[in-house]
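Q: okay, predicted coordinates and the sequence, questions at the end:
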Amino acid sequence: MGNQGPFDMVIQEEEITRYQRAVSRLIGKLDRRLIPFLALLEIARFGFQVAIGHALLTTFKSDLNLTIEENNWTTSAFFIAYLIFAIPSSLILRLLGTTRYLSLSLISWGAITIGMAFVTNARQVIILRFFLGMVIAGYFPGIITYFSLWYPKREQIMRIAIFCTATFASGALVGILAYASSKMNGIANLKSWQWLFLLPGLPVIPIGIMTYLALGSIPETVQWLDNSEKQFLTNLLRQDSGMANSERASDSLLSWRQVWYVFVDWRMYLYATIIIGDLGGIKCLMTSLPSIMKGLHYSIEEAHLMTIIPYLISCFTILLGGYSSSRRNEHAYHHAFFLCLGILGCILMITLEERGKLVMYVSVCIACCGTFSALSILWSWLTNNVGGNTKRTVAVGMMSGIGQIGAIIQPQVFGGEVKPVSRRDHTIASGFLVGALIMTLILRYCLIMENRRRQYLSDDDYNREAAIEEPCDWHPDNRYVL
């Protein structure tokens, strides 16, 4: 290297530039093929979850003669099933492969969502909500881990941010659908709440069929990449993951050893406590947002429409946070910043409740921007730090399932009545976020200490840890991103 002349250095710089351009072209091709379709899937999935909050503003409860307790359990039943079946669904996902599992999940939940439009009593609602949680439990973990099969770690951050933008953009879309459904009351002898379930449910079944036909499983199996691009992408992903992904690349290979690793890795439980706080705060805001708008003395139609703006503004902050995190390859402080923003919004809602509609509405927007934006950064932080395809899939499933604990508690705390959400409720939501903030800083410190420990391993300790079969992210050469 010391004897290289200026000409040699120019040649090296040109080779690096060509390599970077080749990577950019390939990533751009992946984006154009995968991102729009995956965003469409997420909009279809998330819309139904938000729809139940809008249904509370209609005659849904009175038509079915739901008591407050029954109504609360219609919400909790979904998340209880999600919690129970999150890990089993992740295992089934690995056995079937991502494409087949997503297709079956979409078709099943489309049928169940349509069935929700024709329920006649509380028992039917609770049963269908439970089944919906069961069939959808592995969907989100499948999508998140799907990104890791196609993108290098740093590229995943922005793509997950875009995906989460689709998540909350669907919240705005459902606000529009809810407004439209309120105008469709009586059409085809159906009530507005029935249309509210039919409108997001009907497109899902054909989308599920399209998923099976159009979505590729892994780079080696698709037709829209030529052989040189497939090899280049495979080498790029292998180089990016290092020893963290030492098993054969496969979309349907299940390693029981890696399943076991998830449950004995103490870092997973730190991530779990963080995601309970993140999702707890998110569910509090999402489910109660229509009721908050109604509590600001908007009409039912206006309340549906007024939920749109917080979701749209949040989409912008999610992308901004994902871009910054990707550029700096940093997660913990970005996550902590958005949690602080969410906490600030909750504090403003608590202290400025009597200051009028505008002040309260701005406070709600601040809370949504911070809380929603934190989640996408947390998911990319998790997938960047968990090696092994099976371990990553099961870990995301475990986190997604455990995160529903807050959602299970939320309706029992907030209640099912359409009423202004109280200071006590905002305090509970902020409590979820404060807990997540504290655990984020603890996890960051623990990862720093583990990286430092691996850096100064003795030769004997290094050889012992490197000899572990399927080491995943435990390999001593691996370093956790912060």
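A: Perfect, thanks for sending it. Residues are numbered from 1 along each chain as shown.

Q: going forward, measure contacts and count neighbours with C-alpha atoms only.
A: Will do.

Q: beyond the lengthiest helix in the chain, next helix or strand please.
A: Identified as the longest helix of the chain according to DSSP state H is helix 6-55. Counting by DSSP states H and E, the next helix or strand C-terminal to helix 6-55 is helix 60-64.

Q: other SSEs contacting that following helix?
A: Where contact means 3 or more CA pairs under 8 Å, 6 or more residues apart in numbering; DSSP states H and E, helix 60-64 is not packed against any helix or strand.

Q: buried residues, that helix. List them.
A: Of the residues in helix 60-64, 60-61, 64 count as buried by neighbour count, 16 or more other CA atoms under 10 Å.

Q: ok, residue 301 to residue 177 distance?
A: 11 Å (CA to CA, to the nearest Å).

Q: neighbour count for these two, which is higher?
A: The residue with more neighbours, out of residue 301 and residue 177, is residue 177; 22 against 19, by other CA atoms under 10 Å.

Q: correct me if wrong: the more buried one contacts residue 199.
A: Yes. Residue 177 is within contact range of residue 199, at 7.2 Å (criterion: CA atoms under 8 Å).

Q: start to end distance for stretch 135-143?
A: 14 Å.

Q: contacting residues around it?
A: 38, 81-83, 85-87, 89-90, 93, 98, 101-102, 105-106, 108-109, 393-394, 396-397, 400-401 (CA atoms under 8 Å, 6 or more residues apart in numbering).

Q: now, which of these lie within helices?
A: 38, 81-83, 85-87, 89-90, 93, 98, 101-102, 105-106, 108-109, 393-394, 396-397, 400-401.

Q: in contact with residue 342: list those residues for me.
A: Per CA under 8 Å, 6+ apart, neighbours of residue 342: 366-371, 430, 433.

Q: JSON lines for those residues, including distance to residue 209, secondary structure and neighbour count?
A: JSON lines is the format used below for these (distance: CA to CA, whole Å; DSSP: H, G, I helix; E, B strand; the rest coil; neighbours: other CA atoms under 10 Å):
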{"residue": "366", "distance to residue 209": "38", "secondary structure": "helix", "neighbour count": "23"}
{"residue": "367", "distance to residue 209": "37", "secondary structure": "helix", "neighbour count": "31"}
{"residue": "368", "distance to residue 209": "34", "secondary structure": "helix", "neighbour count": "31"}
{"residue": "369", "distance to residue 209": "34", "secondary structure": "helix", "neighbour count": "25"}
{"residue": "370", "distance to residue 209": "36", "secondary structure": "helix", "neighbour count": "27"}
{"residue": "371", "distance to residue 209": "34", "secondary structure": "helix", "neighbour count": "33"}
{"residue": "430", "distance to residue 209": "41", "secondary structure": "helix", "neighbour count": "27"}
{"residue": "433", "distance to residue 209": "38", "secondary structure": "helix", "neighbour count": "32"}
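
Q: comparison target below:
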Amino acid sequence: MGHATNLGLNRDIILSTAEDDWSVALIYLGYFIFAVPSALLILYMGTTIYLTIILLVWGSLSIGMGFVKNVPLLLALRFLLGMTIAGFFPGISYFISSCSWYSGFRHRENGWNWWSRELAMALYFIGIPVVLLGIATFLFLDKISNPLRFLQPAEREILINNLCDEMEPDANEPEEKHYVQWCDIYSVLSSGKIWLFAAICVGNSAVTKYWIAYFPSLVKYIGYIDASESLMSSPPYASACVFALVGGLSAARFNGHGYHMVVFDIISVIGFALMAAFEGSSKVAVYVSGCFACSGAYAAFALLMAWLTINVSGRIRRTLAISFVVGLGQIGGVIIPFINDKSSVPDFHRIHITLASLMFVSMILTLLLLVIFNRQAKFRMENQLQVDEEANNVQCAELFVIG
């Protein structure tokens, strides 16, 4: 909605402040409500059919927003759009976790004026590729069986054999089980660690939703207009991509997702604090600080999802956990519109302080989760040492008797 507002949406569909807030919040409210039900539908319908349906509906709704004539229709489409896209992320995660080549690694009004026509074309260009992607998903997704064609046949065979050895079913999820049971849902909803993951996700989600909805307005406030506005909205995402890739590789190399998340949370907190401090004095400093704030939050979110999948066993429970955590995290997107100041002379100081506080709370919760996991690992290690010691004592006693 950030770019849509700057392209003249409020001039064509007269939105009050409350209606503008709800136009942003409703998409995340729909996501929040439909997150877990969408995961259940994925598990029952299969990824190919479900992803095809949601991509076609997603694209159609995006195109339909180009024909919106009144506020109720806009709000309804925003809510339906949130319900639709709720299943995309867990659906992709479930598909990837089901692939043999990846699973072992464990782990996205008529009569427009000139500005209105530009906005309509933007919505069309967003929606049409999504519809085409939905058609391609239906035609080709099931045919992706072995994409490791860049490997030599012998190398591919060795890798697949190793992955098959790593994919042995655990005691909690037999190999032949491909359906959801109430115990799966209960195990996810009753886990304190899953709720901690979700609470952390609320902070990260608030930042990402703010960036999507309001950063274009901040760029315009800084002084960039028209094409420059859209262009200058891109660098934070480019830097976030680099941060996420480097952080992901480093976390996988050193097996320290939680510690890396803390580092990126600190970067984001400092970035938002500097944005609040420099507002009104240095617009360049606000923009550069925003790049770091965005990069830290997005990288932390990527690591959060990876850390979650590593610590949840079984594809079904993993899909439910991802849906629940990401869905509950949308609360951050729901509350942000009602915190942001949208006066004629915008004041971003309050929202940046709020986001810095949310990321700080996320950092504290991440540290708490680290302590819990470290204590559990220490407890398991002590138990294993005790078992090994008892086994050695029994073996020594048997040798003594034989001797």
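A: The structure has been received and is ready for your questions. On a predicted model such as this, the values are computed, not experimentally measured, just so you know.

Q: can you pull the TM-score for these?
A: In this superposition the chains share a TM-score of 0.86, using TM-score structural alignment, normalised by the length of the second structure; 382 aligned residues with a CA RMSD of 3.1 Å.

Q: across to the second structure, which of the contacts of residue 342 of the first structure hold up?
A: Retained in the second structure: 366-371, 430, 433, out of those (criterion both residues aligned by TM-score structural alignment, their matches' CA atoms under 8 Å).

Q: what's the closest non-adjacent residue to residue 99 of the second structure?
A: residue 145 (7.6 Å; CA to CA, 6 or more residues apart in numbering).

Q: what's the neighbour count on the one you found?
A: Per other CA under 10 Å, the neighbour tally for residue 145 of the second structure reads 10.

Q: with residue 219 of the second structure instead?
A: 20.

Q: residue in the first structure matching it?
A: Taking TM-score structural alignment for the superposition, residue 219 of the second structure sits opposite residue 293 in the first structure.

Q: that match sits in which helix or strand?
A: Using DSSP H and E, residue 293 of the first structure falls in helix 266-295.

Q: and that helix against the second structure, how far off on average?
A: Superposing on the second structure and averaging over aligned pairs (mean CA distance after the TM-score superposition for the first structure), helix 266-295 of the first structure comes out at 1.2 Å.

Q: related to what we said a few turns ago, chain neighbours aside, what residue packs nearest to the match of residue 219 of the second structure?
A: residue 303 is the one closest to residue 293 of the first structure (CA to CA, 6+ apart), at 5.0 Å.

Q: give the equivalent position in the second structure for that neighbour.
A: Aligning on TM-score structural alignment places residue 303 of the first structure opposite residue 229 in the second structure.

Q: check contacts around that match.
A: 216, 219-220.

Q: can you tell me what sits against stretch 332-339 of the first structure?
A: Identification of contacts with stretch 332-339 of the first structure by CA under 8 Å, 6+ apart yields 321, 325, 369-371, 373-375, 377-378, 381, 433-434, 436-437, 440-441, 444, 482.

Q: equivalent range in the second structure for it?
A: So stretch 332-339 of the first structure sits over residues 258-265 in the second structure, by TM-score structural alignment.

Q: that stretch: how far from the chain's middle?
A: Between the centre of stretch 258-265 of the second structure and the centre of its chain there are 16 Å (CA atoms, centre = their mean, to the nearest Å).

Q: ok so, going back, what strand or helix carries the residue nearest to residue 293 of the first structure?
A: Per DSSP H and E: helix 300-306 holds residue 303 of the first structure.

Q: mind reading off the mean deviation between that helix and the second structure?
A: By mean CA distance after the TM-score superposition for the first structure, the fitted helix 300-306 of the first structure averages 2.2 Å away from its aligned residues in the second structure.

Q: the helix or strand that comes right after that helix packs against which elements?
A: On the C-terminal side of helix 300-306 of the first structure, the closest following helix or strand by DSSP H and E is helix 308-328. When contacts are defined as 3+ CA pairs under 8 Å, 6+ apart, helix 308-328 of the first structure packs onto helix 153-183, helix 357-385.

Q: for residue 124 of the first structure, find the nearest of those.
A: helix 153-183 (22.0 Å; CA to CA).

Q: so which elements touch the closest one?
A: Secondary-structure packing of helix 153-183 of the first structure (3+ CA pairs under 8 Å, 6+ apart): helix 6-55, helix 139-148, helix 192-201, helix 300-306, helix 308-328, helix 357-385.

Q: what do you get if the cut-off is 6 Å, keeping everything else the same?
A: If contacts are counted by 3 or more CA pairs under 6 Å, 6 or more residues apart in numbering; DSSP states H and E, helix 153-183 of the first structure sits against helix 6-55, helix 192-201, helix 300-306, helix 308-328, helix 357-385.

Q: and those helices as JSON lines, adding distance to residue 212 of the first structure?
A: Putting these into JSON lines (distance: least, CA to CA, whole Å) gives the following:
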{"stretch": "helix 6-55", "distance to residue 212 of the first structure": "12"}
{"stretch": "helix 192-201", "distance to residue 212 of the first structure": "18"}
{"stretch": "helix 300-306", "distance to residue 212 of the first structure": "34"}
{"stretch": "helix 308-328", "distance to residue 212 of the first structure": "28"}
{"stretch": "helix 357-385", "distance to residue 212 of the first structure": "24"}
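
Q: what's the closest of those to residue 121 of the first structure?
A: helix 192-201 (13.4 Å).

Q: helix or strand next in line after the closest one, which one?
A: Downstream of helix 192-201 of the first structure, the first helix or strand assigned by DSSP H and E is helix 204-214.

Q: ok, and what's touching the next helix or strand after that next one?
A: Remark: after helix 204-214 of the first structure, the chain's next helix or strand is helix 227-241, criterion DSSP H and E. The contact list for helix 227-241 of the first structure, computed with CA atoms under 6 Å, 6 or more residues apart in numbering, reads 152, 219-220.
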